[in-house]
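1. Compute the structure for the input listed below.
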Amino acid sequence: MKSHQPKLKTQLFSCGFFRQCGQTVLSPTATGTTPPLPLTHTHTHTSTTCESSTSSSSSATSQSFTQWRFSLPTPTSTPNTPPPTDTHTHTHTHNPPPLPSPFTIPNLQELFHVSDIQLTTDFNAALNLLERSLVPNPPQDQPPCPPNLMRALICNLREAKPATKILFALCLSEANRRVAVEAGAVGAVVESAPELDGAPAERALAALELMCTVPEGAEEVRAHALAVPVMVTVMGKTGARGKEYAIGVLAVIYGGDVGEQLTAPPEEVARAVELALQGECSARGKRKGAQLLKMLQHLSHPHAHVTS
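-> Next comes the predicted model:
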């Protein structure tokens, strides 16, 4: 009597996100009494199997899906021929090689020179190079930025996303604050601030406050007819940092020899500052606001604090 040999049957289970694949099972098709072969028994039948994932949970979460894998003749050998295929075969995808690191220039003198040359061919490439090389860790001691590069930068504060990042990074250097003021950055920031939102607005206002620390910048902002109304406007729509920088610029305007240059009465500005301080504001912004309110009160009532 012929004994019925069991047949090896592979069941493939669908692999879902972060779920292990199904395992190979034996399913005899005959009704004989011969016991099923163990899983470790060498069998001449070739089938595709789905290996169980043995990676840790941290590596599993980085996968968007579980890939199918095919059984190999030996654990360490790699066959030269493709694995057998059937209707359930899934294509093995390989991860692409990593992209090279973005090109950067750590030497700022060379960086400014190369970026200045790139302006004539590709303005966006020049901005991207400045953003990668300067913005992550801008030093306070910088070589002077070429005036042509600075003018191109401030002319694109509204359109180019990295422009406010680069301007703020440059203004951390006192030398480049003067370059920015001479290139017209004070007026450009004042006139573009109402159209900026979020982080770009905060960075532009921070750069403006830094420019006001040099005498030329403070003089420029006091002479600009829109400086006060714009700062009052942005205080009402920016976040805590934006309010802090706008208050700082107003303190520069009202803390100097304003004379007849004021375009808004101190009383109105004081009400706007008090309203801004009632909302979200940084601790430094509140301190600057308190000092600004004293200045505005003194301008409104110059003889109120004669006795002290």
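2. CA atoms for contacts and neighbours, from now on please.
-> Fine.
3. Which residues are in contact with residue 197?
-> The contact partners of residue 197, by C-alpha atoms under 8 Å, 6 or more residues apart in numbering, come to residue 238.
4. can you tell me how far residue 208 sits from residue 194?
-> As for residue 208, its distance to residue 194 is 14 Å (criterion: C-alpha to C-alpha, to the nearest Å).
5. out of these two, which sits in the more crowded spot?
-> More neighbours surround residue 208 than the other of residue 208 and residue 194, with 30 against 15 (other C-alpha atoms under 10 Å).
6. Just the helices from this protein, written as ranges.
-> Secondary structure of the chain (DSSP state H): helices at 57-60, 108-118, 123-134, 147-154, 163-171, 174-182, 185-192, 198-211, 215-223, 227-235, 240-255, 266-278, 283-300.
7. Contacts for the third one, please.
-> With C-alpha under 8 Å, 6+ apart as the contact definition, helix 123-134 has outside contacts at 102-106, 108, 111-112, 114-116, 118-119, 162-163, 165-166, 169.
8. Ok, the longest one next?
-> Judged by C-alpha under 8 Å, 6+ apart, the contacts made with helix 283-300 from elsewhere in the structure are 240-241, 243-245, 247-248, 250-251, 254-255, 266-267, 269-270, 273-274, 277, 304-305.
9. structure for this one too, so we can compare:
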Amino acid sequence: MMRANQKPKPNAPPRPLFSCGFFRRCTQSVLSPTSPHQQPRRKPATTSSSSSSSTSTSQSFTQWRFPHHVDQTPSTAPPPPAPARPPPLPVATTLQETYQIAELHLASVSESDKLLALQLLERVVVPDPPSDPTCPPGLMRGLVSCLRGNRIVTAKYVTKILLALCLAEGNRRVAVEAGAARAVVETAAGLENSAVERALAALELMCTTAEGAAEVRAHAMTVPAMVAVMARLAGRGREYAISILAVVYGRGGAFSGEEITVAPAEEVARAVALALEGECTARGRRKGAHLLKTLEEYGRLDLSQNGT
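-> Okay, the predicted model is just below:
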């Protein structure tokens, strides 16, 4: 019974379901499967430190659950432009037009233009060597310039083209006047075997002209270059080198009173005899034997005394 003057007590608030302080603290904090228990936030997260903490926690959880992958989203930046290519050569209808187009491109300072010209000439003149019209001197000078550049790629094309052009008798004098004979002598040592073989074949054809023969006899590098190449090559390459030596020491050369510069005949004979012991064509053996007899006939070398 309540007293008349006693006021009723207000209803007490319901007790929480869990009275344990641990659970009460957990329900008031941010749950994270990887981070330690955090203190209740006293105010909204407005500072940079709280933002970075939340971000790092989120990243940590993501990296824990899934492997890290590089972002493969395609870039919006445009791809780099492709390198500019030289314009294609115009289609020629006649051999003379081919010569004119190639001559213009060989005169260019661009290596790409020169290579295009050489490829055009190879397609036209190598499969079917022309006999007419005669190769323009400017085009031949361009070929000689490319040969002197001593680049493997261009030398491969130049030697093919030069040999094909020299098959026509009218082009041999044009080649000699453009300096092709001197260029072959001076670059032979640095060419690859296949290229030097073609170059020597062209030089032998140039030597069928009086101007070409005089050119190789007058060049101080002819004999040492041919001796070195003869020892390095075999088969037809060795044959061509012996043929050019025969031009130097033939009846119209060293033994005719002509003023020329030659190596000692004894050394040349030894090199020729050694070359004949190795791989050589039948024509090369005939030319080599004739050269040795020529040296002996003119008293330049006594083969029996030198044991050759």
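10. returning to that earlier point: could you flag which of the contacts of helix 283-300 of the first structure are buried?
-> 240-241, 243-245, 247-248, 250-251, 254, 266, 269-270, 273, 277 (16 or more other C-alpha atoms under 10 Å).
11. Residue 250 of the first structure maps to what in the second structure?
-> Counting by TM-score structural alignment, residue 250 of the first structure lines up with residue 245 in the second structure.
12. Can you tell me how far that match is from residue 292 of the second structure?
-> Note on residue 245 of the second structure: its distance to residue 292 of the second structure, by C-alpha to C-alpha, is 11 Å.
13. before we move on, back to that, tell me which of the helices of the first structure sits nearest to residue 141 of the first structure.
-> Nearest to residue 141 of the first structure among the helices of the first structure is helix 174-182 (7.9 Å), distances taken as C-alpha to C-alpha.
14. which part of the second structure lines up with that closest one?
-> Using TM-score structural alignment, the residues of the second structure aligned to helix 174-182 of the first structure are 169-177.
15. Give me the mean deviation of the matching stretch from the first structure.
-> Once fitted to the first structure, stretch 169-177 of the second structure is off its aligned match by 0.6 Å on average (mean C-alpha distance after the TM-score superposition for the first structure).
16. Now find how far off-centre that stretch is within its chain.
-> Centroid separation for stretch 169-177 of the second structure versus its chain: 31 Å, with C-alpha atoms, centre = their mean, to the nearest Å.
17. what's the longest helix along the second structure aligned against in the first structure?
-> The residue-count maximum for a helix in the second structure (DSSP H) belongs to helix 48-65. With TM-score structural alignment applied, helix 48-65 of the second structure matches no range in the first structure.
18. Show me what that helix is packed up against.
-> Contact partners of helix 48-65 of the second structure among helices and strands, from 3 or more C-alpha pairs under 8 Å, 6 or more residues apart in numbering; DSSP states H and E: none.
19. Quick one: neighbours of residue 202 of the second structure, just the number.
-> Residues lying near residue 202 of the second structure (other C-alpha under 10 Å) number 26.
20. so how far is residue 288 of the second structure from it?
-> The gap separating residue 202 of the second structure from residue 288 of the second structure is 19 Å, by C-alpha to C-alpha.
21. got it, and residue 96 of the second structure?
-> From residue 96 of the second structure to residue 288 of the second structure the distance is 40 Å (C-alpha to C-alpha).
22. These two: which is more packed in?
-> residue 288 (25 against 15).
23. Would you agree residue 178 of the second structure is in contact with residue 137?
-> Yes - the pair residue 178 of the second structure / residue 137 is scored as a contact, 6.7 Å apart, by C-alpha atoms under 8 Å.
24. Show me what residue 268 of the second structure aligns to in the first structure.
-> Per TM-score structural alignment, residue 268 of the second structure is aligned with residue 269.
25. measure the residue lying closest to its match once chain neighbours are set aside to residue 59 of the first structure for me?
-> Excluding the flanking residues, the one nearest residue 269 of the first structure by C-alpha to C-alpha, 6 or more residues apart in numbering is residue 232, at 7.0 Å. For residue 232 of the first structure, the distance to residue 59 of the first structure equals 51 Å [C-alpha to C-alpha].
26. Settle it for me: which of these two has more neighbours?
-> Taking neighbours as other C-alpha under 10 Å, residue 232 of the first structure and residue 59 compare with residue 232 leading, 22 against 10.
27. show me what contacts that one?
-> Taking C-alpha under 8 Å, 6+ apart, we find residue 232 of the first structure in contact with 246, 269, 272-273.
28. I'm done for today, thanks for sticking with me.
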